[in-house]
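A.B. asks: dropping the sequence and predicted coords here.
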Amino acid sequence: MDRIVIEGGARLEGEIAISGAKNSAIKLMAASLLTSEPLRLTNMPRLADTRFLGKLLTRLGAEVEERDGPDGAETVLQTSEIISAIAPYDLVRQMRASFNVLGPLLARSGQAKVSLPGGCTIGARPVDLHLSALRALGADIDLHEGYVYAQAPRGLIGAEIAFPFVSVGATEHAMLAAVLAEGETVLRNAACEPEIVDLADCLNKMGARISGAGMDVIRIQGVSRLGGATHAVIPDRIETGTFALAAAMAGGEVRLTRTRSDFIANLLDKMEEAGVEVTPHNDGVTIKRNGQRLKAVTIETDPYPGFATDLQAQFMALMTLADGESVIRETIFENRFMHAPELARLGADIAIQGGEARVRGVSSLNGAQVMATDLRASVSLVIAGLAAQGETEVGRVYHLDRGFERLEAKLGACGAKIRRLKGAEMIEDLTADA
């Protein structure tokens, strides 16, 4: 199993180009099931998650081609016909978001059998809202032996769906199903994330009629068929925020390009409050910190445009070196402080009580062996390792590969002393130590 090794203390100087958004790309890939014509996605990230979904879509009948286009990495997907409406457990379990093939399969073929995704290390994250939305659209749904059996032989029918709480996944899933439903669908208390807008923009290019994306009420006029399209995936706001925090943690000056600072406005405000210099520009943002002591800042995660839960772990890493006590409240996912004990192994002073973490800043961190527990937690340990004295070794980095493209290369190009140990290299190292 691979590990990442960081020699802390190197300042970061340079430029990092941000990749396409993982959380958007995987839903856009699922949208290819809604048409028999090609869907060309540009600015595509090359990640474990997108490849997992590509395998599943191929099983369902899609042709998936990854290639280098004039605008960089792109993926062309074409599902001329759905050859199977079954998404098996062995594929769905590898990536929770692959459950979202259920709606497109049901909308296009009238039936689907999709494995329930199971639990998650950062919380239960039930799919009840997804299934309730599909039932509201007229689907007959049965749960049996870990699978969702869904049928709508006469097609889906538009409906008014009011979500009891904001859910990005359920909003996206309802959109993917409702575009081919007969009549109008209204989604109330819908999620407002940029990824929702990106999905709506792509579907509209394919011939859908969606209005209101980015607001809490979305209206969808169903159409009888969708066609092909070319669409550029939006920049990854979580990667943008992660590298911004890495630059602030290590110190130096890093220009983040091919992204949008407005996607992480809440984070940038908090970073400025902590004493980091933030300069937005046309194609991104520049982060600068030249040795000054950070100030403790309190944050609370919230649905967009609030502070993103997917940046909470990374911000906690930054606060471990802040002057004073910061309070971090997690309101989106339960059990999302599993990175705290690993940060403590580096010398951080963190006390957890329920959904609140109190971080008392220390004068320095010290390198140690730590273990990743989920995608965002793993990168928080890398960020902390950039500033820790000595060597930090992060295990279970397959989590990182799910959501960060060329992480070591991007940080290394800015001066970070970071490298990946492959499984075979680790065995050699252990043998040498013996």
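C.D. replies: Thanks, I have the structure now. Numbers count the residues shown, from 1 in each chain.
A.B. asks: CA atoms for contacts and neighbours, from now on please.
C.D. replies: Will do.
A.B. asks: which parts of the stretch 151-300 of the chain are strands?
C.D. replies: Here the stretch 151-300 of the chain has its strands, by DSSP state E, counting those that start in this stretch, at 160-162, 184-188, 209-211, 217-221, 229-232, 252-257, 277-281, 284-289, 294-295, 299-300.
A.B. asks: put this beside the first:
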Amino acid sequence: MEKFIIKGGTPLRGEVRISGAKNAAVAIIPAAILAEDKCILENVPSISDVDVALEILSSMGAQIRRLSKSKIEVDTSRIKDGTVPYELARSTRGSSYFLGALLGRFKKASVPLPGGCDLGSRPIDQHIKCFEALGAKTDIKHGIVDLSADRLIGTQIYFDKVTVGGTINALLACAKAEGLTIIENAAKEPHIVDLANFLNSMGADIMGAGTDVIKVKGVSQLHGTEYSVIPDQIEAGTFMVAAAATCGDITLKNVIPKHLEPITAKLRKIGVYVEIEDDTDNVRVVGRPHYEGTDIKTSPHPGFPTDMQPQMTTLLAMSNGTSMVTESIFDTRFKYVDELRRMGADITVDSRVAVVRGVDHLTGAPVKASDLRAGAALIIAGLAAQGTTEIEDIHHIERGYENMEIKLRALGADIVKRYYPDDEKMRKAL
């Protein structure tokens, strides 16, 4: 058991390099199954969700070779079985992408229902709808999804609602299907485009990724490739908010500014200085002592990302006036609010709406991370708070942020990771 101990009040200053995108990497790694060949992946983040995805591949017979900290060779030519181990699948939401990849290659798949952060209901009904439209039969028993098909035939797929996971699984399943597949009401997130680019680099024929209509002409075979994962827009956004919350001055390197536009727009609106350096992949963020509240509603890309809602809400909790934050994606994304209240925040939640009344400052307190982005929000709160904050259950944070405490210390933060015993578990063991 580990926790972060943060002494707040120090402005963050300096440069930070943003790692590869978690949400892209956990889709691209299963996609390598379709190559039946060696793929070299660069700019891969060193996070636990990636480790689990690679472990799943390895358990099925793939050969994994780490060429450097962020460069990995994946050889999926020896995979013979389309079954994902139960315990591994239950630890990450990204395990659902093995359904589309294994179905696309073997015309069958057996994958336990995925785990990941507890953010409320996240059904896979739209994924199943896609697989069945392509010709697969579905059977869900004892928490395991079994897919089988004699052949996959291109078709027209319309998602009833925008679904990132469903769009990813559709691309994976139909890349080698016979004929043309048209995916309507598709998700448009940057990692959808990145997955499509990766598949195209392997020989797929995908057009329209990044729009709400994607056309895929199935090909009979894909091949190995060398590909670099895009920078993580959510990690970048988290550091942008951290700079603002601590009145810091941070330059983010290795970012795609266009991917940050929804975050940049809201930060500028409340009074944060954001400078996008011409002809570079750098963004500079300079914080100020006071900000004005604003209203935020999360929505699919290019709207404000749900994965940045907890971090932004934390900043609004220290801004002037009253703000309203509406969460339109997940049912229970406000679990972290109780922890912010421990630190002095004035936030009232009613279903999917939070009313945030700004306070002068937050005060350090012992808190727990309930999920990945909630943990990031608590780090930001701890960095800005007066006194010391201790954050438990940081394994959630390490699912999606690479060396978070190391990067923050390089910017001047007073943050350390400490091991601590879980007394309750120790008593049970005795």
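C.D. replies: Done, it's in. Note that this is a predicted model, so its numbers are computed, not measured.
A.B. asks: may I have the TM-score of the superposed chains?
C.D. replies: In this superposition the chains share a TM-score of 0.96, using TM-score structural alignment, normalised by the length of the second structure; 421 aligned residues with a CA RMSD of 1.2 Å.
A.B. asks: picking up where we left off before, so which of the strands of the stretch 151-300 of the first structure is nearest Glu391 of the first structure?
C.D. replies: For the strands of the stretch 151-300 of the first structure, proximity to Glu391 of the first structure was assessed by CA to CA; strand 252-257 is nearest, at 19.7 Å.
A.B. asks: which strands and helices sit next to the closest one?
C.D. replies: On a contact count with 3 or more CA pairs under 8 Å, 6 or more residues apart in numbering; DSSP states H and E, strand 252-257 of the first structure meets strand 12-17, helix 237-250, strand 284-289.
A.B. asks: would CSV of the strands of the stretch 151-300 of the first structure with distance to His130 of the first structure be doable?
C.D. replies: Conversion of the strands of the stretch 151-300 of the first structure to CSV gives the following (distance: least, CA to CA, whole Å):
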stretch, distance to His130 of the first structure
strand 160-162, 11
strand 184-188, 12
strand 209-211, 19
strand 217-221, 16
strand 229-232, 25
strand 252-257, 35
strand 277-281, 37
strand 284-289, 34
strand 294-295, 41
strand 299-300, 26
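A.B. asks: of all those, which one comes closest to Gly169 of the first structure?
C.D. replies: Among the strands of the stretch 151-300 of the first structure, strand 184-188 comes nearest to Gly169 of the first structure, with 12.9 Å by CA to CA.
A.B. asks: what span of the second structure lines up against the closest one?
C.D. replies: Using TM-score structural alignment, strand 184-188 of the first structure lines up with residues 180-184 of the second structure.
A.B. asks: what's next to the matching stretch, contact-wise?
C.D. replies: Applying CA atoms under 8 Å, 6 or more residues apart in numbering, the contact partners of stretch 180-184 of the second structure are 154-159, 167, 170, 174, 212-218.
A.B. asks: next one: stretch 196-203 of the second structure
C.D. replies: Under the criterion CA under 8 Å, 6+ apart, residues 28, 31, 35, 171, 175, 206, 209, 219, 221-225, 227 lie in contact with stretch 196-203 of the second structure.
A.B. asks: out of everything not next to it in sequence, what's closest to Pro30 of the second structure?
C.D. replies: Nearest in space to Pro30 of the second structure, with sequence neighbours left out and distances taken as CA to CA, 6 or more residues apart in numbering, is Phe98 at 5.6 Å.
A.B. asks: likewise His130 of the first structure?
C.D. replies: Nearest one to His130 of the first structure, counting by CA to CA, 6+ apart, is Ala170 at 4.8 Å.
A.B. asks: need the contact list for that neighbour.
C.D. replies: Counting by CA under 8 Å, 6+ apart, Ala170 of the first structure has contacts 127, 129-130, 133.
A.B. asks: try 10 Å this time
C.D. replies: Ala170 of the first structure makes contacts with 100, 127-134, 163, 176, 190-191, as judged by CA atoms under 10 Å, 6 or more residues apart in numbering.
A.B. asks: still on that earlier bit, mind telling me what the residue nearest to Pro30 of the second structure corresponds to in the first structure?
C.D. replies: That one, Phe98 of the second structure, aligns with Val101 by TM-score structural alignment.
A.B. asks: so that match: helix, strand or coil?
C.D. replies: Secondary structure, DSSP: H, G, I helix; E, B strand; the rest coil: Val101 of the first structure is helix.
A.B. asks: wait, it touches Ile82, no?
C.D. replies: No: with contact defined as CA atoms under 10 Å, Val101 of the first structure does not count as touching Ile82 (11.8 Å).
A.B. asks: what do the two both touch?
C.D. replies: Residues touching both Val101 of the first structure and Ile82 (CA under 10 Å, 6+ apart) are 33-34, 57, 60.
A.B. asks: nice, that's everything, thank you.
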